[in-house]
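Visitor: Need the 3D shape of this:
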Amino acid sequence: MTCYGCASSTSRTYRVAGEQFDLSKLGKQRANVVMAALSQVGTPYVYSGATPGQALDCSALTQYAYSAAGISIPRVSTAQKASARPVEQQPEPGDLVFFKTGPNQYHVGMMVDHDRFVHASTSKKRVRLSHLEQHYWQQRYLGAGTYLH
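Guide: Presented below is the predicted three-dimensional model:
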C-alpha cells in the first residue's frame, strides 16, 4: 500500500492504492477527515476493532477520521446515523453514507469523491474503496449524513 498526502498548502493531493484524490477544492476540515479515512485503506477489518492501522470496523473508521479533524462522533453506525445532520443533496467528500446490510445490521462509509466511498468491508476483510453507484450498495442505501459545516 502506498500512501502520501499534502504536497503543499495550495496543492493537496492524496494517493492511495494506486489512485489519486484531489482534495484541493475541499475546505481544511473536509480534507483532513478524508485524508484520515484514506490513510486507513488496507487496514484489516475486525468486528469491534478500533485500532487505526491495525484493526477497524466500519464505524470505528469513520469515528477515527472525524476525530482527526477534532470532531467527536458516536462509536456505532446506528448512533452515527441518528445524530448526523441529514444530507439531502449528493453527498460530498467527508459525508457519511449509511446502508442496511441485513436484519439489524447497518454499515457506514465515508465519501471521498463524487462516487467513491471508503469503508471497512466485512466481505473483503479490510478497509477499501467502493463505488456508491454499484448495484449492491444502491439496493442497501439508507442515506447520507454529516458532522461537517
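Visitor: C-alpha only now, for contacts and for neighbours.
Guide: OK.
Visitor: Going along the chain, name the strands of the chain.
Guide: All strands of the chain, identified by DSSP state E, fall at 3-4, 13-16, 19-22, 50-51, 55-56, 85-87, 96-102, 105-111, 116-121, 126-131, 141-146.
Visitor: In a markdown table: the ones you listed, plus distance to Tyr64 and mean neighbour count.
Guide: Below are the strands of the chain laid out as a markdown table (distance: least, CA to CA, whole Å; neighbours: other CA atoms under 10 Å):
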| stretch | distance to Tyr64 | mean neighbour count |
| --- | --- | --- |
| strand 3-4 | 17 | 14 |
| strand 13-16 | 18 | 19 |
| strand 19-22 | 19 | 14 |
| strand 50-51 | 8 | 17 |
| strand 55-56 | 9 | 24 |
| strand 85-87 | 18 | 16 |
| strand 96-102 | 13 | 20 |
| strand 105-111 | 11 | 23 |
| strand 116-121 | 12 | 25 |
| strand 126-131 | 13 | 21 |
| strand 141-146 | 14 | 20 |
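Visitor: Next, the second sequence, to be compared with the first:
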Amino acid sequence: MSIKEAQEEIVEEFSMFDDWMERYEYMIELGKSLPLIDEKYKTEDNIIKGCQSKVWVHAELEDEKLDFTADSDAIITKGIIAILIRVFSGQPPQEIIEADTNFIDDIGLKEHLSPTRANGLVSMIKQIKMYAIAYQTQIKS
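Guide: Predicted coordinates for the structure are as follows:
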C-alpha cells in the first residue's frame, strides 16, 4: 500500500465518526494496536523532542524500506504516532521525504488537539522525515 492509499484509508475511517469523542476513542484503539518498540530503543536518542508526553520512535532499514516502531506514555499520543506509523512504515525513504501530510488536516486532527499536542504531532512528522533523510543518504552511498 502506498503512502497516499494509507492516508486515504485513514481519512475514510475517521469520516465514519460523527463526533470527536468517537474519533479520540478510535485513536486510543489504534494506539493499542501499535507494534511496540523494543525496550532497548526507549532511549534519549529516540525520544521525540517537542512532545509534552514521552514518545519514542525507532527506525530500521530493511529491503530499502523503513520500518518504524514506537511507544508513548500517553494514550492519545500513542494513537497519533500509530496513525503516522501506519502511513510511513514499510515505505522507501525517498517517498517518506516527498510525502505530504495534508491527511492530518483532512481528518481535523490538528484543530482538535491541544497546542502542545499539535506541536508534538509536527515534531513526530519531522522526526520520521529526518530518519528517512538519514537512511536515504545511506542507500545512496
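Visitor: quick one: TM-score?
Guide: After superposition, the two chains reach a TM-score of 0.32 (TM-score structural alignment, normalised by the length of structure 2), with 78 aligned residues with a CA RMSD of 4.9 Å.
Visitor: Would you format the strands of structure 1 as TSV with distance to Ser67 of structure 1 included?
Guide: TSV is the format used below for the strands of structure 1 (distance: least, CA to CA, whole Å):
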stretch	distance to Ser67 of structure 1
strand 3-4	19
strand 13-16	19
strand 19-22	21
strand 50-51	13
strand 55-56	14
strand 85-87	17
strand 96-102	14
strand 105-111	14
strand 116-121	16
strand 126-131	17
strand 141-146	13
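Visitor: Nearest to Thr62 of structure 1, out of those?
Guide: strand 105-111 (6.7 Å; CA to CA).
Visitor: Strand 96-102 and that closest one, what's the angle between them?
Guide: Taking axes from the mean of the first three to the mean of the last three CA atoms, to 10 degrees, one finds strand 105-111 of structure 1 and strand 96-102 inclined to each other by 150 degrees.
Visitor: Tell me the helices and strands packed up against strand 105-111 of structure 1.
Guide: Here strand 105-111 of structure 1 is seen to pack against helix 28-38, helix 58-67, helix 77-83, strand 96-102, strand 116-121 when contacts are counted using 3 or more CA pairs under 8 Å, 6 or more residues apart in numbering; DSSP states H and E.
Visitor: switch to 10 Å and redo it
Guide: Under the contact definition 3 or more CA pairs under 10 Å, 6 or more residues apart in numbering; DSSP states H and E, strand 105-111 of structure 1 sits against helix 28-38, helix 58-67, helix 77-83, strand 96-102, strand 116-121, strand 126-131, strand 141-146.
Visitor: Tabulate those (a markdown table), appending distance to Ala50 of structure 1.
Guide: A markdown table is the format used below for these (distance: least, CA to CA, whole Å):
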| stretch | distance to Ala50 of structure 1 |
| --- | --- |
| helix 28-38 | 13 |
| helix 58-67 | 5 |
| helix 77-83 | 13 |
| strand 96-102 | 18 |
| strand 116-121 | 11 |
| strand 126-131 | 12 |
| strand 141-146 | 21 |
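Visitor: can you give me the helices in structure 2?
Guide: Under the criterion DSSP state H, structure 2 contains helices at 3-15, 20-32, 75-88, 93-98, 103-106, 115-140.
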